[in-house]
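J.: Below is the structure, and that's it, no one-letter string:
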C-alpha cells in the first residue's frame, strides 16, 4: 500500500494526491493518515508546495464524498423507512427510528458533517446520512470542505514536521480509527439489546 501511494504521488504530483484522497473516500481502507503526511514530507523535501498539496487533498476528498452523498439521496428517507419496516425487525429498527434520526440530522446535520470529517473511521461514512436526510448540497459541501481542510491541513503539517518519520502519523492514528469503529459498533449493539429488552419487558 505504502509503495503504491508513494509511486502515485511521485509520478502524478498534486493530481496523485487528489486521486488518492478521492479513492480514500470511496474505499476507506486507503488511509488519508498516510497519504497527506507523505505529501507533507514531499513538501519538506522541496518537491511540492504546501498550499497546493493541501488544496489537492481537500478537492479530492470533497469530490470523493459526493458518490456516498448521492447514494444516500437515491436511497432516501422513504425508501429506508420501507426497508426498515420490512427487514428492520432483525435489528430492532423501525420507520419511526428512521424518522427520528432524520429529524436529528435536520437539526445537527451541518455540525455533524463538520465534526465527523475530523474523526478517523467515520469521516467517509457521514456523507451517506447527509444524503439520506436530504441535506442540501451547498451546506454539505461547505461543512465537508471546512472539516476536510482542518483534517488535511493537520496531516500535511505533521508529515512536514516529522520528515522521514511521516509514517508515525498513520501508526498512531490507525488504532484510533479502529477504536472509533469498534465503539460505534458496540454502541449500536447495546442500543439494539436495550430496545429488545424494552419490547419484551
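T.: That came through, no problem. These numbers come from a predicted model, not from an experiment.
J.: rest of the way, CA atoms for contacts and neighbours
T.: Will do.
J.: could you point out the longest helix in this protein?
T.: Ranked by residue count under DSSP state H, the longest helix found in the chain is helix 50-87.
J.: Residue 170 is in contact with residue 34, isn't it?
T.: Yes. Counting by Cα atoms under 8 Å, residue 170 does reach residue 34; the two are 5.4 Å apart.
J.: Give me the more crowded residue out of those two.
T.: Set residue 170 next to residue 34 and count neighbours by other Cα atoms under 10 Å: residue 34 wins out with 24 against 19.
J.: Distance of that one relative to residue 144?
T.: Distance check for residue 34 against residue 144: by Cα to Cα, to the nearest Å, it reads 20 Å.
J.: residues contacting residue 114?
T.: 143-144, 146-148 (Cα atoms under 8 Å, 6 or more residues apart in numbering).
J.: host element of residue 102?
T.: Element membership of residue 102, judged by DSSP states H and E, is helix 95-116.
J.: Name the residues that touch the helix or strand just after that helix?
T.: Downstream of helix 95-116, the first helix or strand assigned by DSSP H and E is helix 127-132. For helix 127-132, the surrounding residues in contact (Cα under 8 Å, 6+ apart) are 65-66, 68-77, 105, 109, 113, 140.
J.: Check those against residue 17 and report the nearest one.
T.: Nearest to residue 17 among the contacts of helix 127-132: residue 65, at 15.4 Å, using Cα to Cα.
J.: hold the first one in mind and look at this next one:
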C-alpha cells in the first residue's frame, strides 16, 4: 500500500484516503483504516511531501460524509439494504452480525455511533444501521463528527508523531521500529475483532435460547 501511494501525486493520496474511508463508512468493507494509517506513516517521513493535517482532514471528511450517506440509505431502504450487503459481502454480513450490531446501536444509541468508529465491524454498520433504526439525525451527526475527529484525526497524529520520534531517536532502525509498532496496532485491532466475533456468537446463542433466532423461530 505504501509503495502504491508513493507512486501517485500527493493530492491524490488525500483523495484516496477520503474516498476509501468514505466507502467503508457507508457500509462497504474496504480497508479504510489501513489506507489512513499508511498515509499517516508517509506524512512522518521528511523526504515525502504528504501533510498529516491534510491526511487527518481527508479522513475526517470521508468518515463524516460516508456515515451520513449510509444513514440516509438505511433510513430510506430499511433492512433491505442489509439483504443486498449480505448477498454482496457474505463474509462480513450475516444474520448474526446484523442482529448483534442492531442490539448494540438500539441499546447505546449515540455512544455506539461514537465508539463504533474504533471497531471495524461497528464502523461499517454505524451509518446504515442508525438510519434503519431512525436515530434522530442531529444526534447521529454529533456522534458521527465527534467519532470521526477522534478516530481519523487521532490515528493520523498518533502515527505521525510516533514516526517522527522513531526517526529522531532510533536513526537507522527508525522505520523498522515504527513498522513493528504499526503491526502491533493492527494485531490489537485483530484481537478486538476476535472479541467482537465472540460477542456476536454469544448473542446468537442467547437468541437461540430465547427462541428469537431464525434457526429456531
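T.: Sure thing, it's come through. Model, not experiment: these values are computed from the prediction.
J.: Can you give me the TM-score here?
T.: Scored against TM-score structural alignment, normalised by the length of the first structure, the superposed chains reach a TM-score of 0.70; 178 aligned residues with a Cα RMSD of 3.4 Å.
J.: one step back: redo the contacts of residue 114 of the first structure as JSON lines? Include neighbour count, secondary structure and distance to residue 44 of the first structure.
T.: Output for the contacts of residue 114 of the first structure, formatted as JSON lines (neighbours: other Cα atoms under 10 Å; DSSP: H, G, I helix; E, B strand; the rest coil; distance: Cα to Cα, whole Å):
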{"residue": "143", "neighbour count": "19", "secondary structure": "helix", "distance to residue 44 of the first structure": "29"}
{"residue": "144", "neighbour count": "27", "secondary structure": "helix", "distance to residue 44 of the first structure": "27"}
{"residue": "146", "neighbour count": "17", "secondary structure": "helix", "distance to residue 44 of the first structure": "24"}
{"residue": "147", "neighbour count": "22", "secondary structure": "helix", "distance to residue 44 of the first structure": "24"}
{"residue": "148", "neighbour count": "25", "secondary structure": "helix", "distance to residue 44 of the first structure": "21"}
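J.: Pick out whichever of these sits closest to residue 15 of the first structure.
T.: Here the nearest of the contacts of residue 114 of the first structure to residue 15 of the first structure, counting by Cα to Cα, is residue 148; it sits at 17.4 Å.
J.: Identify the residue of the second structure aligned to that closest one.
T.: In the second structure, the residue paired with residue 148 of the first structure is residue 148, using TM-score structural alignment.
J.: May I ask you to confirm that its match is in contact with residue 64?
T.: Yes. Counting by Cα under 8 Å, residue 64 is a contact partner of residue 148 of the second structure at 6.3 Å.
J.: quick one: residue 167 of the second structure and residue 2 of the second structure, what's the gap?
T.: In terms of Cα to Cα, residue 167 of the second structure sits 17 Å off from residue 2 of the second structure.
J.: The two: which has the busier surroundings?
T.: residue 167 (19 against 13).
J.: Packing partners of the longest helix of the first structure?
T.: Applying 3 or more Cα pairs under 8 Å, 6 or more residues apart in numbering; DSSP states H and E, one finds that helix 50-87 of the first structure contacts helix 14-26, helix 32-44, helix 95-116, helix 127-132, helix 137-162.
J.: now the angle from that helix to helix 32-44?
T.: Calculated by axes from the mean of the first three to the mean of the last three Cα atoms, to 10 degrees, helix 50-87 of the first structure forms an angle of 170 degrees with helix 32-44.
J.: and helix 50-87 of the first structure, which residues are buried?
T.: 50, 53-73, 75-77, 80-81, 84 (16 or more other Cα atoms under 10 Å).
J.: longest helix in the second structure, by residue count?
T.: The second structure, longest helix under DSSP H: helix 174-210.
J.: that older thread, can you say which of the helices and strands packed on helix 50-87 of the first structure is nearest to residue 198 of the first structure?
T.: helix 95-116 (14.7 Å).
J.: now that closest one against helix 137-162, angle please.
T.: Here helix 95-116 of the first structure points in a direction 40 degrees away from that of helix 137-162 (the same axes, to 10 degrees).
J.: which of the residues in helix 95-116 of the first structure are buried?
T.: Of the residues in helix 95-116 of the first structure, 95, 98-99, 102, 105, 109-110, 112-116 count as buried by neighbour count, 16+ other Cα under 10 Å.
J.: Next: stretch 168-185 of the first structure.
T.: Using 16+ other Cα under 10 Å as the test for burial, stretch 168-185 of the first structure gives 168-170, 173-174, 177.
J.: And residue 50 of the first structure? What does it align with in the second structure?
T.: Match for residue 50 of the first structure (TM-score structural alignment): residue 52.
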